[in-house]
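Student: Predicted model and sequence below, questions to follow.
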Amino acid sequence: MDSLATDPRLTTAVAAVLSYLVGSLSFAVIVSRLFGLNDPRTYGSGNPGATNVLRSGHKGAAVLTLVFDALKGYVPVFIAHRLGLGQTAVTLIGLAAFLGHLWPVFFRFEGGKGVATAAGVLLAFEPSLGGLVLGVWLLMAIVFRYSSLAALTASLAAPVIQWQLMGAGAMTVGVAIMSVLLIWRHAANIKKLLAGQESKLGQKAAPPPP
């Protein structure tokens, strides 16, 4: 315990592993099971996230999924701040939670796209950063009614907002990595948007092809 407290590298490594494990909790699947709903990976976009859970028609389950997916990104970073860890350590811990959502060890590494978890990480990094990025998402979602388009726009805006608010540093790299991964995870949505086939918020969709 003394070595853990005195060695910041060991503290960061342990915290990052724990953060990854927390991020690996797929609340879309967990909440759906609790409510007796179908596995969100079997309908709609097949993505285990709040937007797809909403397509089940159960708004309460979708809201809980959204909240818990955001919290699993927020809480590890918040604790890292409270421990007095530096920006690089805090960034790595936030990235670990995000990567856990994308590739969850408890769910055969088949995770979601990470929008809510990324939002939680950004809010914990800096509340004004998270708030402004969420504002971009909300504006685009209200105007165009496409969750994927809102996520893509917010992903592009996040590194720019972070740079303007906080300057360049380890967190700039971390936010940029999350943004790139978010855009990459939305590759199928980009194709659907260009083809005019993307489902709008709250719209029920057919099961994905086998």
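Tutor: Looks like it arrived, so ask away.
Student: all contacts plus neighbour counts: C-alpha atoms, from now on.
Tutor: Will do.
Student: can you list contacts of the biggest helix by length in the chain?
Tutor: Of all segments of type helix in the chain, defined using DSSP state H, the longest is helix 59-82. The contact list for helix 59-82, computed with C-alpha atoms under 8 Å, 6 or more residues apart in numbering, reads 15, 19, 22-23, 26-28, 31-32, 35, 49-54, 89-91, 93-94, 97-98, 116-125.
Student: cool, stretch 95-105 as well?
Tutor: 16-17, 19-26, 72-73, 76, 109-114, 117-118, 121, 174, 178.
Student: which among those residues end up buried?
Tutor: 16, 19-26, 72-73, 76, 110-114, 117-118, 121, 174, 178 (16 or more other C-alpha atoms under 10 Å).
Student: so of these, which ones are in helices?
Tutor: 16, 19-23, 72-73, 76, 117-118, 121, 174, 178.
Student: Pasting the second one now:
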Amino acid sequence: MLVLYTIIAAIIAYLIGSIPFAIITSRLFKLQDPRQFGSGNPGATNVLRSGHKIAAALTLFGDAFKGWIAVYLAQQYFPHHTTSIAIVAVAVFLGHLYSVFLSFKGGKGVATAIGVLLACDPMLAIILIIIWLLVFLLFRYSSLAALIAALNAPFLYLILSLQDYRFDGSLFVAILLISILLIYRHKANITKLLTGKEAKFSKKASRKKRH
């Protein structure tokens, strides 16, 4: 029965992850579809390029919250089965990347990944948020900040969990998979970063591009 319940939980988590908050908030505030300007990514950073901070904040919160709530509910229903929790964590992340409501397309998963980690390992999530902020503030590349955070996530989990003897193999695999998927979703950005074609974050530039 555990396998069946885990499959059901994973499907529900995927559907939760599929909720496209960037599209919902943009329509709510009558903004341009975030897939049609800037990076074309339906995520909080691109919504911010519209110049609407409240819409961007709501998108960020929504994308993070859906990652957190899916894992939190799994922790309540499977308190002693970390493998089931890890599967749910990956499922909700996949929902954001390949949303059933967006023809199996979606965002790059940074906020949702943070939401997942806030439920799984709050300290790790806080450290990664700090890393993201520092890199972003220094270089003004959202993609670079996300990539560096993703690259560090599995190693930081190992360091933190081994220090206080709370290492969990299932959770480590989930974090590793999420990191790999997040990096894969940024493959176009990696090419642009390497060739110097990646655009730095600029609300003014994106506004001009829209008109």
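Tutor: Nice, I can see it. All figures in this text were calculated on a predicted structure; none of them were measured in a lab.
Student: Just the buried residues from the contacts of helix 59-82 of structure 1, in PyMOL please.
Tutor: What follows is the PyMOL syntax for the buried subset of those, where burial is set by 16+ other C-alpha under 10 Å:
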select buried, resi 15+19+22+23+26+27+28+31+32+49+50+51+52+53+54+89+90+91+93+94+97+98+116+117+118+119+120+121+122+123+124+125
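Student: Secondary structure element holding the nearest residue to residue 171 of structure 2 once chain neighbours are set aside?
Tutor: With C-alpha to C-alpha, 6 or more residues apart in numbering as the criterion, residue 171 of structure 2 has its nearest non-adjacent residue at 5.4 Å, and that residue is residue 86. Using DSSP states H and E, residue 86 of structure 2 maps to helix 82-97.
Student: Could you tell me which residues make contact with the alignment partner in structure 1 of residue 88 of structure 2?
Tutor: Alignment note (TM-score structural alignment): residue 88 of structure 2 maps to residue 93 of structure 1. Residues counted as contacts of residue 93 of structure 1 (C-alpha under 8 Å, 6+ apart) are 12, 15-16, 19-20, 76-77, 80.
Student: Assign residue 207 of structure 1 to helix, strand or coil.
Tutor: coil (DSSP: H, G, I helix; E, B strand; the rest coil).
Student: Check the gap between it and residue 183 of structure 1 for me.
Tutor: Between residue 207 of structure 1 and residue 183 of structure 1 the computed distance is 23 Å (C-alpha to C-alpha, to the nearest Å).
Student: So which of those two has more stuff around it?
Tutor: residue 183 (20 against 13; other C-alpha atoms under 10 Å).
Student: In structure 2, what residue corresponds to residue 47 of structure 1?
Tutor: Using TM-score structural alignment, residue 47 of structure 1 pairs with residue 41 in structure 2.
Student: Tell me the secondary structure at that match.
Tutor: Applying three-state DSSP: residue 41 of structure 2 is coil.
Student: Surely it touches residue 34?
Tutor: Yes. Under the criterion of C-alpha atoms under 8 Å, residue 41 of structure 2 makes contact with residue 34 at 6.4 Å.
Student: Who has more neighbours out of these two?
Tutor: The residue with more neighbours, out of residue 41 of structure 2 and residue 34, is residue 34; 23 against 19, by other C-alpha under 10 Å.
Student: which ones are touching that one?
Tutor: 22-23, 26, 40-43, 46-47.
Student: what's the burial count for the aligned residue in structure 1 for residue 5 of structure 2?
Tutor: When structure 1 is aligned by TM-score structural alignment, residue 5 of structure 2 is paired with residue 11. Residues lying near residue 11 of structure 1 (other C-alpha under 10 Å) number 17.
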